[in-house]
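Student: next one to model:
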Amino acid sequence: MLRVAVVGSGPSGCYTAQSLVQLDRDVLVDVLDRLPCPYGLVRYGVAPDHEKIKSLQNTLRTILEDERVRFLGGVPVGPGGVPTARLRELYHAVVYCVGAATDRRLGIPGEDLPGSWSATEFVSWYSAHPDAVDDGFLRGARSAVVIGVGNVAVDVARILVRGVAELSGTDMPQAALDTLAAGRVADVHMVGRRGPSQARFTTKELRELGALPDTAVLVDPAELALDPAYGDPSGLPGTQRRNVEVLRGWAERTAPETARRIRPRFFLRPVELTADDDGRVGTVRFERTVPDGCGGVTGTGRYTEIEARLVLRSVGYRGVPLEGLPFDAASGTVPHRAGRVLRADAVAPGEYVSGWIKRGPTGVIGTNRPCAKETVTSLLADAASLVRRDLPADPLRLLRTEGVEPVEWAGWQAIERAEAGLGAALGRRVVKLPDWEALLAAARTATA
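Tutor: A predicted model of the protein is given here:
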């Protein structure tokens, strides 16, 4: 039997496992994850009020419940965990599906002031990621600036103004729900340095903003008109054309009187965050930009300021190096050829990558399917030489002797039961456990 370790249980890891067992009947797959819970960004990145997308967990579940697939949660790989070299000793092949674990930086003064966070930190908090901390995101905030115009920026803007009635039916942790319910953010500015025809959000996500209760979407038609495609968007790709049409509709209507407002802004480049008297961020300074005729923008030397006690930076993700693997710092990816890891331009036998660490943070969840299939096709083409190497009968037994105590599938099911019980006790549906201690305590009940 070909034994494969897949590092990461998000969509790219699950689709890799699925392709392996579908394309080869003589393969056993261990899916390892640093967290005790599977599903990666589907569990910890998809907004809690996007239940249709979160239901993808049911598809990923069927993959991890396959009799030739084994989930091993709570198993970090790299420093402080299982070394990558040790995995290579225990498995014929290792596929790294570790995503892009950090955020891109703005690189401007004041970026690290209190009150300024990456959108990922905010998402992790309201999604109950066990590494997240409550840093007082909403402390004193009446106005917030979200820097970026992609789907994550739309998500955090929407969550900031959603009422408790709409969020109580989600799996959001209770502490985050209580904080948001008590929050007083009334104005959210969602700001992009380029124009509406180049924004990265999808039309479905954008339209959701216009359907939020007691919330108005306010768009400045003068800013939209700076975009050369605004007057006639017919030549744009479908998504961009529909985005412009939605924004135009908002710009042309009379703004209703509402308790909260979302303000999409365009052609503004952040140049500095300045502190208030208490040392927290108080103002974001932007330079007005204009199209440069080549798809980018250029500065005009004219500036404007937006007051904000909360700044969320949503300008993209970036992969980080993994101990023992080569890394291209420019792209934030592992060098590869059709998924085969390259070391000094030579294929590294038995080492593969899939997902964002392979191609960069691009595409949607479904993009991981063909990406995984390409990698698995390469791996199975190499299988005849890989299986010649003798392995221990069961790598998990050896890992346990070395101090690794994974959360297996029964442990994950115990976590699910605990979250359902917590929800029932709070008069809600399933409510996520928000910290390592609670998760691991729940997992241990599977063997109690």
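Student: rest of the way, CA atoms for contacts and neighbours
Tutor: Will do.
Student: helices and strands around the helix or strand residue 341 falls within, which ones?
Tutor: Under the assignment given by DSSP states H and E, the secondary-structure element containing residue 341 is strand 340-343. Contact analysis of strand 340-343 by 3 or more CA pairs under 8 Å, 6 or more residues apart in numbering; DSSP states H and E lists strand 346-353, helix 368-381 as its packing neighbours.
Student: can I get those in CSV including mean neighbour count and distance to residue 330?
Tutor: As requested, those are arranged in CSV below (neighbours: other CA atoms under 10 Å; distance: least, CA to CA, whole Å):
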stretch, mean neighbour count, distance to residue 330
strand 346-353, 20, 17
helix 368-381, 20, 21
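Student: if we can go back for a sec, buried set for the strand holding residue 341?
Tutor: By neighbour count on 16 or more other CA atoms under 10 Å, the buried set for strand 340-343 is 340, 341, 342.
Student: show me the contact partners of it.
Tutor: Strand 340-343 is touched from outside by 326, 334-336, 347-349, 351-353, 375, 378-379, with contacts defined as CA atoms under 8 Å, 6 or more residues apart in numbering.
Student: pretty sure residue 282 sits in a strand.
Tutor: Yes. Counting by DSSP: H, G, I helix; E, B strand; the rest coil, residue 282 falls inside a strand.
Student: my guess is it contacts residue 308. True?
Tutor: Yes. Using CA atoms under 8 Å, residue 282 is in contact with residue 308, at 5.2 Å.
Student: neighbour-wise, which of these two wins?
Tutor: The neighbour comparison of residue 282 against residue 308 (other CA atoms under 10 Å) goes to residue 308, with 28 against 24.
Student: for this structure, longest helix please?
Tutor: The longest helix of the chain (DSSP state H) is helix 409-425.
Student: ok so, going back, what is the nearest of the buried residues of strand 340-343 to residue 143?
Tutor: Using CA to CA, the shortest approach to residue 143 within the buried residues of strand 340-343 belongs to residue 341, at 46.0 Å.
Student: which one is the closest one nearest to, not counting chain neighbours?
Tutor: With CA to CA, 6 or more residues apart in numbering as the criterion, residue 341 has its nearest non-adjacent residue at 5.1 Å, and that residue is residue 352.
Student: list the contacts of that neighbour.
Tutor: Residues in contact with residue 352, defined by CA under 8 Å, 6+ apart, are 93, 94, 95, 96, 336, 339, 340, 341, 375, 379.
Student: got it, and residue 188?
Tutor: Taking CA under 8 Å, 6+ apart as the contact definition, residue 188 lies against 143, 144, 145, 146, 157, 160, 261, 262, 263.
Student: second input sequence below; structure requested for side-by-side comparison:
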Amino acid sequence: MSGHKLLFDGLKLWTSGRSRWISRLHDGINGRVQACFSSFSPKVCIVGSGPAGFYTAQHLIKARQDVEVDIYERLPVPFGLVRFGVAPDHPEVKNVINTFTQTAKHSRCSFYGNVNVGRDVSVEELQRAYHAVVLSYGAEGNRRMGVPGEDLAGVYSAKDFVGWYNGLPSCRELSPDLSCETAVILGQGNVALDVARILLSPIDILKKTDITQPALEALVDSQVRRVLIVGRRGPIQVACTIKELREMVNLPDTRPEMVAADFEGVTEAVKDLPRPRKRLTELMLKTALEVPGEKEQERRNRASRVWAFRFFRSPVEILANPDNNRTAGIRLAVNRLEGSGEGARAVLTGEVEDVACGLVISSIGYKSLPIDPSVPFDSYKAIVPNSMGRVQQAAGLYCSGWLKTGPTGVIATTMNNSFDTARSLLEDMDSGTLDVSAARPGSQSISGLLEKRGVRPVTFSDWEKIDSVETSRGDATGKPREKLLTVEEMLQLARK
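Tutor: Alright, predicted model coming up:
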């Protein structure tokens, strides 16, 4: 018995010791696995904090539990075109900021503002620090018209004009001269209609928005009473959406002035159009050709401002005043269409017409610019050449947003295109095409480089200080926010 007991006690001792050893071993392995897990987390860097950047980050973080994402932004403030491009009287579109804020505050996401990639740090340095780099910095260049006189005073790009009334620091000095009666906008997309609406909106509407104070004051004194929105093709090819057109039609204190001849044959063509285009065209026809009801006629009679589409027209030259120092008008070529529907081409007829105006705003598109000599760039298309967001001939480099597709679509379009890029990146991780087996230092090494170069990034909590001051300044005047207009002011506040 004593031998059995001895054996039993020994077995018990060995078992308890073994279980303690296994427990310690488990803890040790677990600790090491967790340490490995965190140090070997795939690290992704996103350049640009507009919708494309944030949607790419959002999808990566949700789809994979170990991915860490760092977002670098040139300005001290995030959100790109949601902050600087969306019209002030469209606050509902800016609600996506709430979603982006959730992403920015996620434990596996960090925001570094005030870092100019291509100048403060190179793309190659980012590639060494991260497993993958996604370029999402958008389209901050202007497409030029390529006509004589486009550099005269009184000619502006829509991008700069929108940046001016939305508080983009680089457009703060624009100070457009609004002392003329007629403004001509070239282009018939949503941005063109945004600009027309801002020029013609009653001040009582604008002063409740987050439009900048200098822009509001300039619009109070504006003499602009007539805005022509010019397109090279016809009503069936107009690029705006029905929402923007409806806002123009219903804009208080304005009336439409269309040319009936521009709509010849359109009524017959409407029945064959796809539904969204059909509804848009029907609203245009109704606005242009139908005799308004008594109430609408009364409203139009009282209106002190006028807007109009002008179709089948292309800019030929900006005409100068007698002193040759500022805009006095625009010469437009008269076009005819070859083909039909979306694919119709504008062909010159040889006729021209001159329109007197003191303000010309070119809304013919934004364009992306190259960021770094190491990144492939198609200058003709103004995009980074890519396949589903994978940059060609550049392993580990991706792009999303307008840099990937060109400046097309609305925020929802950018969301889908950014999710596609994120999916491409995740597929490459899963397949081993993108090697994430070795640890990368990520922001740790980039922070060191920036510190040596005297660059101090702005964190998301620094941005929240700016946000808080802007909203409290807005509260004081009945606006959603009063934006800070210079990088210096932003940095001063962020560092308090």
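Student: so which of the helices and strands packed on strand 340-343 of structure 1 comes closest to residue 38 of structure 1?
Tutor: Evaluated over those, closeness to residue 38 of structure 1 peaks at helix 368-381, with 16.1 Å, by CA to CA.
Student: which part of structure 2 matches that closest one?
Tutor: Per TM-score structural alignment, the counterpart of helix 368-381 of structure 1 in structure 2 is residues 414-427.
Student: what's the mean gap between that stretch and the aligned bit of structure 1?
Tutor: Comparison of stretch 414-427 of structure 2 with structure 1 after fitting gives an average deviation of 2.2 Å (mean CA distance after the TM-score superposition for structure 1).
Student: what lines up with residue 439 of structure 1 in structure 2?
Tutor: Match for residue 439 of structure 1 (TM-score structural alignment): residue 490.
Student: could you report the neighbour count for its match?
Tutor: By the measure other CA under 10 Å, the count of residues near residue 490 of structure 2 is 22.
Student: am I right that it sits in a helix?
Tutor: Yes. The assignment for residue 490 of structure 2 by three-state DSSP puts it in a helix.
Student: separation between it and residue 467 of structure 2?
Tutor: Shown here: residue 490 of structure 2 relative to residue 467 of structure 2, a distance of 10 Å by CA to CA, to the nearest Å.
Student: now do residue 54 of structure 2
Tutor: Using CA to CA, one gets 18 Å for the distance from residue 54 of structure 2 to residue 467 of structure 2.
Student: of those two, which one has the most company?
Tutor: residue 54 (28 against 20).
Student: would you map the helices across the stretch 201-350 of structure 1?
Tutor: Along the stretch 201-350 of structure 1, the stretches classed as helices by DSSP state H, counting those that start in this stretch are 203-209, 221-224, 238-252.
Student: and residue 428 of structure 1, which of these is closest to it?
Tutor: When the helices of the stretch 201-350 of structure 1 are compared by CA to CA, helix 203-209 sits nearest residue 428 of structure 1, at 23.7 Å.
Student: how about residue 134 of structure 1, what's its match in structure 2?
Tutor: Residue 134 of structure 1 is assigned residue 173 in structure 2 as its aligned equivalent, the criterion being TM-score structural alignment.
Student: that match - that's part of a strand, no?
Tutor: No. Counting by three-state DSSP, residue 173 of structure 2 falls outside a strand, being coil.
Student: got a list of what it touches?
Tutor: residue 164.
Student: can you give me the strands for the stretch 201-350 of structure 1?
Tutor: With DSSP state E, counting those that start in this stretch, the ranges of strands along the stretch 201-350 of structure 1 come out as 215-217, 260-265, 268-275, 281-291, 297-307, 310-313, 317-318, 336-337, 340-343, 346-353.
Student: to residue 167 of structure 1, which of the ones you listed lies closest?
Tutor: Between residue 167 of structure 1 and the strands of the stretch 201-350 of structure 1, the shortest separation by CA to CA is 15.3 Å, and it involves strand 215-217.
Student: residue contacts, the aligned residue in structure 2 for residue 327 of structure 1?
Tutor: Alignment note (TM-score structural alignment): residue 327 of structure 1 maps to residue 377 of structure 2. Residue 377 of structure 2 is in contact with 370, 383, 384, 385, counting by CA under 8 Å, 6+ apart.
Student: please point out which of these structure 1 shares.
Tutor: Counting by both residues aligned by TM-score structural alignment, their matches' CA atoms under 8 Å, structure 1 reproduces these contacts from these: 370, 383, 384, 385.
Student: what about the longest helix in structure 2?
Tutor: For structure 2, the helix with the greatest residue count under DSSP H is helix 2-39.
Student: ok, back up a step: save the helices and strands packed on strand 340-343 of structure 1 as a markdown table, and put in distance to residue 125 of structure 1 too.
Tutor: Output for these, formatted as a markdown table (distance: least, CA to CA, whole Å):
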| stretch | distance to residue 125 of structure 1 |
| --- | --- |
| strand 346-353 | 28 |
| helix 368-381 | 25 |
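Student: quick one, which of those is nearest to residue 50 of structure 1?
Tutor: When these are compared by CA to CA, helix 368-381 sits nearest residue 50 of structure 1, at 19.6 Å.
Student: contacts for the closest one, please.
Tutor: The contact list for helix 368-381 of structure 1 (CA under 8 Å, 6+ apart) reads 11-13, 15-16, 19-20, 24, 93, 338-340, 350, 352-355.
Student: how about residue 11 of structure 2, what's its match in structure 1?
Tutor: When structure 1 is aligned by TM-score structural alignment, residue 11 of structure 2 is left unaligned.
Student: sorry, wrong one. I was asking about residue 143 of structure 2.
Tutor: When the structures are aligned by TM-score structural alignment, the residue of structure 1 matched to residue 143 of structure 2 is residue 104.
Student: and if you look at residue 283 of structure 2?
Tutor: Correspondence of residue 283 of structure 2 to structure 1, assessed by TM-score structural alignment: residue 246.
Student: help me confirm that its match comes into contact with residue 208.
Tutor: No. Here residue 246 of structure 1 does not reach residue 208: they are 10.8 Å apart, not a contact under CA under 8 Å.
Student: between those two, which one's more packed in?
Tutor: More neighbours sit around residue 246 than around the other of residue 246 of structure 1 and residue 208, counting by other CA under 10 Å; the figures are 15 against 12.
Student: excluding its backbone neighbours, what's nearest the aligned residue in structure 1 for residue 53 of structure 2?
Tutor: For residue 53 of structure 2, the aligned position in structure 1 is occupied by residue 13, per TM-score structural alignment. Closest residue to residue 13 of structure 1 in three dimensions, ignoring its sequence neighbours and counting by CA to CA, 6+ apart: residue 97, at 5.4 Å.
Student: was I right to think that neighbour contacts residue 8?
Tutor: Yes. With contact defined as CA under 8 Å, residue 97 of structure 1 reaches residue 8; the gap is 5.0 Å.
Student: I am finished for the moment; much appreciated.
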